[in-house]
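S.K.: No letters, just coordinates:
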């Protein structure tokens, strides 16, 4: 079964909008796991506009499923990950001030840099994943860095699928098949939702994990967090 990791950045955004501790990020993380999700994802950014670095430290003893920390591997981020030792770190080439992730790594251009960073994380027993576009050259480049997994950047698929273009899945299938051949695990995330997750899951061979935040939290406003998580889990079983 493909695992569901819930990104709780939006919970932190809501908390920070008013100060204080409502909603309680730690309690939400506990609830998400109790409702059946197999992981918690956070993506701290340098300005800490949603997840704060201290949140990562506070969440470490709370997360008993899988803790996934995403981010651009700058010095402060690397130090945080080595301190918290999550089960997985996902490397994302975010620009400072970016609203959200907008592209995967150029794994060819950044091979040396990524190889060095990944080696450090793996020496500390942390599984690594690289955020990549569904481009075969980038998958091959990822394999050369020594990464354990890739995370397919799914915004393009989600946009085209919403327009009725099911063929948008094709480059993702090809990327997944190549990753399987190269012995790289496959994660996916960004704009996956209840509307498209079943189709994506059913077409991607050996999809290990999806990381979903914005859509899931938005859907939960209408049908509740527990119901939303259960719906995702059901679609990932189909």
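M.R.: In hand now; what should we look at? Since this is a predicted model, take the numbers as computed values, not measurements.

S.K.: From now on I want contacts and neighbour counts done on CA atoms only, so please keep to that.
M.R.: Noted.

S.K.: What are the boundaries of the helices in this protein?
M.R.: 9-18, 25-34, 53-59, 75-84, 111-123, 136-145, 155-162, 170-182, 197-203, 214-223, 225-237 (DSSP state H).

S.K.: dropping in the other structure now:
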């Protein structure tokens, strides 16, 4: 194998050590292809919970592992996730979360995630009257009702749903900024970085979902992987 191939293999193995993202996809119209394309290159494993009535279901399934409908519509999967992502948070879903109505399985699972302290990130394009998408559809961001919507969005942030655009979301995920994820959570968890000594004594520690490695520990694992591959 070439050095480039080894490097790609090591990067893939390190990626597998990180918890996946749970992406809950609804049928809301607008920006679907663009958002799907950006998430495809986010550098993280994706588990996809696909709501009923999605016309582009097959395209989403290409992005990662689809969670069975019979599983996620009944309860939040037991997999340790890095965060829950809502690419298409529209106003009805936002209001369901705020009111506690929870009429849909998606709202119920977001409710479960917030209760357990799992960070929840939602793209704001479909619920924010000031977004380009809503303005293209005729929204007037300075209207009285738009002000009511903005106030509701503020309350949504207060209960633990972090609203962002796609660039802000990907920056958090690509940079590996776990501090931002912890701040978005309703509970705090003390994390200790694993050192070279830790992974030398017990390499299995690196595969734990909550594992955070120092740069030196990551380099050590890369070298150990190369030793196993090269004759």
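M.R.: All right, it came through fine. Keep in mind it's a predicted model, so treat the numbers as computed, not measured.

S.K.: what's the TM-score for these two chains?
M.R.: The TM-score (TM-score structural alignment, normalised by the length of structure 2) is 0.32; 124 aligned residues with a Cα RMSD of 5.6 Å.

S.K.: Buried deepest among the helices of structure 1, which one?
M.R.: Across these, averaging neighbours per residue (mean count of other Cα atoms under 10 Å) puts helix 136-145 on top, at a mean of 20.

S.K.: how big is the angle separating that helix from helix 170-182?
M.R.: 30 degrees (axes from the mean of the first three to the mean of the last three Cα atoms, to 10 degrees).

S.K.: quick one: helix 136-145 of structure 1 to helix 111-123, angle?
M.R.: Going by the same axes, to 10 degrees, helix 136-145 of structure 1 makes 50 degrees with helix 111-123.

S.K.: counting contacts, what elements does helix 136-145 of structure 1 pack onto?
M.R.: Contact analysis of helix 136-145 of structure 1 by 3 or more Cα pairs under 8 Å, 6 or more residues apart in numbering; DSSP states H and E lists helix 111-123, strand 127-132, helix 170-182 as its packing neighbours.

S.K.: Now tabulate the helices of structure 1 in JSON lines and tack on distance to residue 41 of structure 1.
M.R.: As requested, the helices of structure 1 are arranged in JSON lines below (distance: least, Cα to Cα, whole Å):
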{"stretch": "helix 9-18", "distance to residue 41 of structure 1": "8"}
{"stretch": "helix 25-34", "distance to residue 41 of structure 1": "10"}
{"stretch": "helix 53-59", "distance to residue 41 of structure 1": "10"}
{"stretch": "helix 75-84", "distance to residue 41 of structure 1": "13"}
{"stretch": "helix 111-123", "distance to residue 41 of structure 1": "17"}
{"stretch": "helix 136-145", "distance to residue 41 of structure 1": "21"}
{"stretch": "helix 155-162", "distance to residue 41 of structure 1": "18"}
{"stretch": "helix 170-182", "distance to residue 41 of structure 1": "22"}
{"stretch": "helix 197-203", "distance to residue 41 of structure 1": "18"}
{"stretch": "helix 214-223", "distance to residue 41 of structure 1": "12"}
{"stretch": "helix 225-237", "distance to residue 41 of structure 1": "14"}
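
S.K.: Surely residue 10 of structure 2 touches residue 220?
M.R.: No - in this structure, residue 10 of structure 2 is not within contact of residue 220 by Cα atoms under 8 Å, at 11.2 Å.

S.K.: do you know which of the helices and strands packed on helix 136-145 of structure 1 lies nearest residue 158 of structure 1?
M.R.: helix 170-182 (11.4 Å; Cα to Cα).

S.K.: Against which helices or strands is the closest one packed?
M.R.: helix 136-145, strand 185-189.

S.K.: Among these, which comes closest to residue 4 of structure 1?
M.R.: strand 185-189 (10.0 Å).
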